[in-house]
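# any chance you can model this:
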Amino acid sequence: MMKDKPDDLGYWAGWFAAFAIAAIFFIYIVWQNQTLRQIACDAGENDCFRQWMSALGGWAAMVVAIPTIIYLAKQVRDGDRHHRINAAFTHRRQRLLAASVSKYCITLKETTEYKLEFLSAENEEFRTDDVLDNVNHVLELLAATPLKVFENEIFTPTISVDFIVARIQRNKAKLDSQGSPELLDEEILHSLKINLAAVVRYADGIQRNCDAFLNETAAFVFNDELHD
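Presented below is the predicted three-dimensional model:
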C-alpha cells in the first residue's frame, strides 16, 4: 500500500528540487536577456547579480532547510516508534509473568488465610499429623518458580519467599520431631501462625506490586498504532 503524499519525504523533496531548478533557470534567463536584465538591475549597477543572490539567499536556505527539518522530524518519530516496539518486546514477558503471579497470589493468600483460620479456632486440640498436611500444602504453594522469578526480575520484597519458606520449614522440622500421635505443642503452633500470617502479607504485597507493574507498563503494550 502506497503512503499518502503528505507523509512521503521523497514526494516533497522532489517538489523542492523542482522549484530550486526552476528558480536557477529563471535567474539564468533573466541574466541572459538584456531587456529583463534592465528591468531587474539599474544601468549603473555593477554588482546586480551579487545583490540578487544575496536577496534570494534566505529563500534558498529555507528551501534547503525545510526538507532537512521534515527528514529529522521523521527520524525522531521513527526512533520513538522503534523505542516503543523494543520496550513492548522487553516488557511483554514480564507483563505476562506479573499477570500470572498476581492471580497466583490470590490463591496463595486465600488458601493460607483458610489454614490460619483453621489453626486459630478456639478450644481445638491439634494433632501433629493434622497440621503437617496444612504446612506441606503451604510450602508447595510457596515453592512456585514464578514467585522467585518475579522477585529477581521485577520487585524485591522486604521479606523474600525463601526467607518465609525457611521459617516454615523450621516449624515443620519441629513437627516431624514430635511424632504424629502427640498433641501439637502450643509454642510451635504460635510460631506457625505467625509465619502463616507472614505468608498472607507476602502474597498481598506481591499481588499489589504485580498490579502496579502492569499499570506502569501499560503504555508499552502492543496496539494497532505500533503496527501501522
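
# all contacts plus neighbour counts: C-alpha atoms, from now on.
Fine.

# what's near enough to touch residue 138?
108, 111, 112 (Cα atoms under 8 Å, 6 or more residues apart in numbering).

# next, it: secondary structure please.
Secondary structure, DSSP: H, G, I helix; E, B strand; the rest coil: residue 138 is helix.

# here is the second sequence; please produce its structure so I can put it next to the first one:
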Amino acid sequence: MHVDKKEVLRYLGYRNQYIDSNLNNLIDESIEEIKAYIKPRYTFKMFDVEKYFNGIKLLESNLVLKGKDIKNHLKNSSKCAVFAATLGSVVDSKIRYYERINLTKALVLDACATAYIESFCDFAEKEIEKEANKLNLNITYRYSPGYGDLTIDIQGNILNMLDAYRKIGLTATEDFILIPRKSVTAFIGFQSKSIKRQHPSCRNCNKYSSCIYRKGGSYCGN
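Now for the predicted structure:
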C-alpha cells in the first residue's frame, strides 16, 4: 500500500499551510513506523439487491439498508458487495501508548493509520471490482454506515453476516464503534459500465453541477 503524505496532512487538518521540517520529518517517520504495526485484512460477500419504498434489501441475508441516500446510491445496482477491512489491533495499542508520552506523535500516527486504512480499502475495492468485471459490470464508490441517513446501528448485523470476527478479528461495541478502530465496513454496488460513478459526498457539494471530476467519473477527494 502507498500512503500519500498529502492525505496524512489532510487528516491532520492542514490546508496548504506551511509545514516545518520537524513535522515533515515526523510524518515521514510515522508513515514508515506504522508499516511495522499494521496487519491489514479484509473480507466480503456479494448479494443480489431488491429495492423497496424506503431502502434496499440484500437477498439471501437478513440485512435491510434503510434510507433514501443508500437507496439512491444503489439505485442502478443489481448486486451489492458488503465488505469489512481492518489494520488490526496493534495500531490501536501504539496510538494509545503515544497518547501517554507524546501527543503530537499520537496525532500524526493516528492520521497515518487513517490514510493506511483508506489505501487498503482502495485495494480491496479494486479486488471487488474484478468480481464485477467478470459479470461485465462496473462498481459504485464504497458507501459506509454513517454516510447520509444510513445509520451505524447496522454495524453488528454487517459483522455477523460476514463472520468478521472469526475471519479478520473485527467486532463492534454496544455503541456500534468498530474495534479495532482503524477499520471500515462498506457497501459497493455493481452496475452497468455505461453509468458514471458518483461519490456519495458529491451530491452535497456546491460545485456539483460544474465539477470536472464528477463529469469524468471521479471525485476531488474533498
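
# TM-score of the superposed pair?
Once superposed, the chains reach a TM-score of 0.24 (TM-score structural alignment, normalised by the length of structure 2), with 80 aligned residues with a Cα RMSD of 4.9 Å.

# still on that earlier bit, export the contacts of residue 138 of structure 1 to CSV and tack on secondary structure?
Below are the contacts of residue 138 of structure 1 laid out as CSV (three-state DSSP):
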residue, secondary structure
108, helix
111, helix
112, helix
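
# by neighbour count, which of these wins?
Per-residue neighbour counts (other Cα atoms under 10 Å) across these peak at residue 112, which has 24 neighbours.

# pretty sure it is touching residue 196, no?
Yes. Counting by Cα atoms under 8 Å, residue 112 of structure 1 does reach residue 196; the two are 6.5 Å apart.

# returning to that earlier point: which of the contacts of residue 138 of structure 1 sits closest to residue 203 of structure 1?
Nearest to residue 203 of structure 1 among the contacts of residue 138 of structure 1: residue 108, at 6.5 Å, using Cα to Cα.

# OK, contacts around that closest one?
For residue 108 of structure 1, the contacting residues are 138, 141, 142, 200, 203, by Cα under 8 Å, 6+ apart.

# most neighbours among the residues you listed, please name it.
Most surrounded of the contacts of residue 108 of structure 1: other Cα under 10 Å gives residue 203, at 25 neighbours.

# and stretch 191-201 of structure 1, which residues are buried?
192, 193, 195, 196, 197, 198, 199, 200 (16 or more other Cα atoms under 10 Å).

# now the third one: which helix or strand?
The reference is to residue 195 of structure 1. For residue 195 of structure 1, the host element (DSSP states H and E) is helix 186-216.

# where do the helices sit along structure 1?
Assigned by DSSP state H, the helices in structure 1 fall at 9-32, 34-40, 48-119, 128-142, 145-153, 161-178, 186-216.

# what packs against the biggest strand by length in structure 2?
The single longest strand within structure 2, with elements called by DSSP state E, is strand 41-52. With contacts taken as 3 or more Cα pairs under 8 Å, 6 or more residues apart in numbering; DSSP states H and E, strand 41-52 of structure 2 sits against strand 55-58, strand 77-86, helix 155-162, helix 164-168.

# what's around residue 96 of structure 1, how many residues?
12.

# nope, residue 77 of structure 1 is what I meant
Neighbours of residue 77 of structure 1 under the rule other Cα under 10 Å: 12.

# kindly report the same for residue 101 of structure 2.
10.

# any idea how far it lies from residue 25 of structure 2?
19 Å (Cα to Cα, to the nearest Å).

# residue 42 of structure 2 now?
On the measure of Cα to Cα, residue 42 of structure 2 and residue 25 of structure 2 end up 31 Å apart.

# again with residue 64 of structure 2
Distance of residue 64 of structure 2 to residue 25 of structure 2, computed by Cα to Cα: 46 Å.

# of the two, which one has the most company?
residue 64 (18 against 12).

# so that one makes contact with residue 50?
No. Contact status for residue 64 of structure 2 versus residue 50: not in contact, 9.6 Å apart, counting by Cα under 8 Å.

# shared neighbours of these two, which are they?
The contact lists of residue 64 of structure 2 and residue 50 share 56, 57, 58, where a contact means Cα under 8 Å, 6+ apart.

# what about the second one, how many residues nearby?
Residue 57 of structure 2 is surrounded by 19 other residues when neighbours are defined as other Cα under 10 Å.

# that one reaches residue 77, doesn't it?
No. Contact criterion Cα under 8 Å: residue 57 of structure 2 and residue 77 do not qualify, at 11.9 Å.

# ok so, going back, among the helices and strands packed on strand 41-52 of structure 2, which is nearest residue 11 of structure 2?
Taking these one by one with Cα to Cα, strand 77-86 is closest: 18.0 Å.

# now do that closest one against strand 41-52, angle only.
150 degrees (axes from the mean of the first three to the mean of the last three Cα atoms, to 10 degrees).

# structure 2: strands as residue ranges?
41-52, 55-58, 64-66, 77-86, 138-139, 171-172, 178-179, 183-191.
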